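Undergrad: can't give you the sequence, but here's the structure:
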């Protein structure tokens, strides 16, 4: 991974909603024994901590799972939901448990690896969801507590911010969270085919 330059710690010091937008277009890179895979982040969701009913840390809930959310911004927060691993970027200052979920990426390197890991699926379905992208890139619970500035999981500079538009809307899959389900804290690269839940025209 020596030719990859991770974004500096200072990148993660911005407010959570700003970070969720700034992560769009950045390159998510994971190295495993099988090889390296990467993709441009095209969809994120912000989770705003103690006051956010959709956040794992709502009410300052502190458990073994959420402990890393209280740590340094830029730390890796992975958790399992059903049979899937999801990956988040810890944000805000230490002691303030906020995070950004990475919901989708556009594949770049390691496509042959992704094809094996997501066997039998068309390419647009390899990484168009938070549980899909972790499987495709090889992100696991072993990444929990690491930092995105250090291998084997990095976030690096990607697209220039002027090269794409950003859309905003409610988060997905949080129906039982009262008013929090309507907060416009989901961000995505407009018209990107790898964004989750995109409606596709039938041929």
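TA: Nice, I can see it. None of the values given here were measured: they were computed from a predicted structure.

Undergrad: can we go C-alpha only for contacts and neighbour counts from here?
TA: Noted.

Undergrad: max-length strand in this structure?
TA: strand 35-47 (DSSP state E).

Undergrad: give me the buried positions along it.
TA: 36-47 (16 or more other C-alpha atoms under 10 Å).

Undergrad: centre of the chain to that strand, how far?
TA: When distances are taken as C-alpha atoms, centre = their mean, to the nearest Å, strand 35-47 is centred 5 Å away from the chain's centroid.

Undergrad: now do it: which elements does it pack against?
TA: If you count contacts as 3 or more C-alpha pairs under 8 Å, 6 or more residues apart in numbering; DSSP states H and E, strand 35-47 packs onto helix 16-22, strand 27-32, strand 98-107, helix 111-117, helix 130-137, strand 186-189.

Undergrad: that older thread, would you reformat the buried residues of strand 35-47 as TSV and include distance to residue 197?
TA: Shown next, in TSV, are those (distance: C-alpha to C-alpha, whole Å):
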residue	distance to residue 197
36	27
37	23
38	21
39	18
40	17
41	15
42	13
43	11
44	13
45	14
46	17
47	19
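
Undergrad: and the comparison structure, right after this:
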């Protein structure tokens, strides 16, 4: 069985990000279990990536979690919202994956109480999914997945019929990586941020088999 450390290291971060799509992200919150299948994620390639928090080796108290072992949780704030990132590669190599959207599975009533929105608006963005999960602080930042109430299941998963690659959203315009194609998402899934209604696959949500 593949361990978290093995899954989140030893391969290019772009490959890991693609493979993360369809995996179940769950959180044993104080209100109960909430979870969702990952439908959108972005890779950030560390010191050489001008859009990354660790560009040119920048290391602060705020981004220290990125330098942790593979599978370390990096929670940070952006524009007043919380975001969920996972460190990848070996310890000291600050690459990470931002989870941008999930399709809800467990605890829908809890998520809707945390974030009173209907349909895809519930979790179709990094800040939205964190609000729906009930994450309102940095308590679990810099904690390994295995030592936290979060889990990325490598067994409970769905298979995307097609994965789209694009430029990342809302990243720094400095350097040459602004438009790098490091965003990956499940084609047609309604819970992908910014997905237009005409591009949504309402029948299968972009999975190989209908849910």
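TA: Noted; the coordinates are in hand. Every value quoted in this text rests on a predicted model; they were computed, and no experiment measured them.

Undergrad: care to give me the TM-score?
TA: With the length set by TM-score structural alignment, normalised by the length of the first structure, the two chains reach a TM-score of 0.90; 195 aligned residues with a C-alpha RMSD of 1.7 Å.

Undergrad: any idea which helix or strand comes after the longest strand of the first structure?
TA: Once strand 35-47 of the first structure ends, the next helix or strand along the chain (criterion: DSSP states H and E) is strand 76-81.

Undergrad: so which bits of stretch 19-29 of the second structure are buried?
TA: 19-27, 29.

Undergrad: in the first structure, which residues correspond to it?
TA: Counting by TM-score structural alignment, stretch 19-29 of the second structure falls onto residues 22-32 of the first structure.

Undergrad: contacts for that stretch?
TA: 1, 36-44, 105, 137-139, 151-161, 187-189 (C-alpha atoms under 8 Å, 6 or more residues apart in numbering).

Undergrad: ok, stretch 144-163 of the first structure next?
TA: So stretch 144-163 of the first structure is contacted by 1, 4-9, 25-32, 40, 68, 74-79, 89, 139, 143 (C-alpha under 8 Å, 6+ apart).

Undergrad: start to end distance for that stretch?
TA: Stretch 144-163 of the first structure has an end-to-end distance of 32 Å (criterion: C-alpha to C-alpha, to the nearest Å).

Undergrad: in it, which residues are buried?
TA: Neighbour count says stretch 144-163 of the first structure has 144-149, 151-158 buried, by 16+ other C-alpha under 10 Å.

Undergrad: among those residues, name the ones in helices.
TA: Among these, DSSP state H puts none in helices.

Undergrad: just put those residues in TSV and tack on distance to residue 99 of the first structure.
TA: Formatted as TSV, those follow (distance: C-alpha to C-alpha, whole Å):
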residue	distance to residue 99 of the first structure
144	13
145	13
146	14
147	13
148	13
149	16
151	20
152	20
153	17
154	16
155	15
156	18
157	19
158	21
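
Undergrad: relative to residue 122 of the first structure, which of those residues is nearest.
TA: Among these, residue 158 lies closest to residue 122 of the first structure (C-alpha to C-alpha), at 24.2 Å.

Undergrad: nearest spatial neighbour of that closest one, skipping sequence neighbours?
TA: residue 26 (4.3 Å; C-alpha to C-alpha, 6 or more residues apart in numbering).

Undergrad: between the helices and strands packed on strand 35-47 of the first structure, which one is closest to residue 61 of the first structure.
TA: With C-alpha to C-alpha as the criterion, residue 61 of the first structure lies closest to strand 98-107 of these, at 11.6 Å.

Undergrad: mean deviation (superposed) between the closest one and the second structure, please.
TA: Aligned to the second structure and superposed, strand 98-107 of the first structure gives a mean residue distance of 0.3 Å (mean C-alpha distance after the TM-score superposition for the first structure).

Undergrad: so that strand corresponds to what in the second structure?
TA: Using TM-score structural alignment, strand 98-107 of the first structure pairs with 95-104 in the second structure.

Undergrad: and the matching stretch, how far from the chain's centre?
TA: In terms of C-alpha atoms, centre = their mean, the centre of stretch 95-104 of the second structure is found 1 Å from the chain centre.

Undergrad: wait, what's in contact with the alignment partner in the first structure of residue 166 of the second structure?
TA: In the first structure, residue 166 of the second structure lines up with residue 169, judged by TM-score structural alignment. Residues counted as contacts of residue 169 of the first structure (C-alpha under 8 Å, 6+ apart) are 183-187.

Undergrad: which of the residues you listed ranks first by neighbour count?
TA: Highest neighbour count within the contacts of residue 169 of the first structure: residue 187, with 26 neighbours (other C-alpha atoms under 10 Å).

Undergrad: that residue touches residue 41, doesn't it?
TA: No: counting by C-alpha atoms under 8 Å, residue 41 is not a contact partner of residue 187 of the first structure; they are 10.6 Å apart.

Undergrad: how about the residue positioned nearest the centre of the second structure: what's its closest non-neighbour residue?
TA: For the second structure, residue 99 is the residue whose C-alpha lies nearest the centre (C-alpha atoms, centre = their mean; 1.0 Å). Distances taken as C-alpha to C-alpha, 6+ apart put residue 41 closest to residue 99 of the second structure, at 4.5 Å, once the chain neighbours are dropped.

Undergrad: also residue 38 of the first structure?
TA: That would be residue 29: by C-alpha to C-alpha, 6+ apart, it lies 4.3 Å from residue 38 of the first structure.
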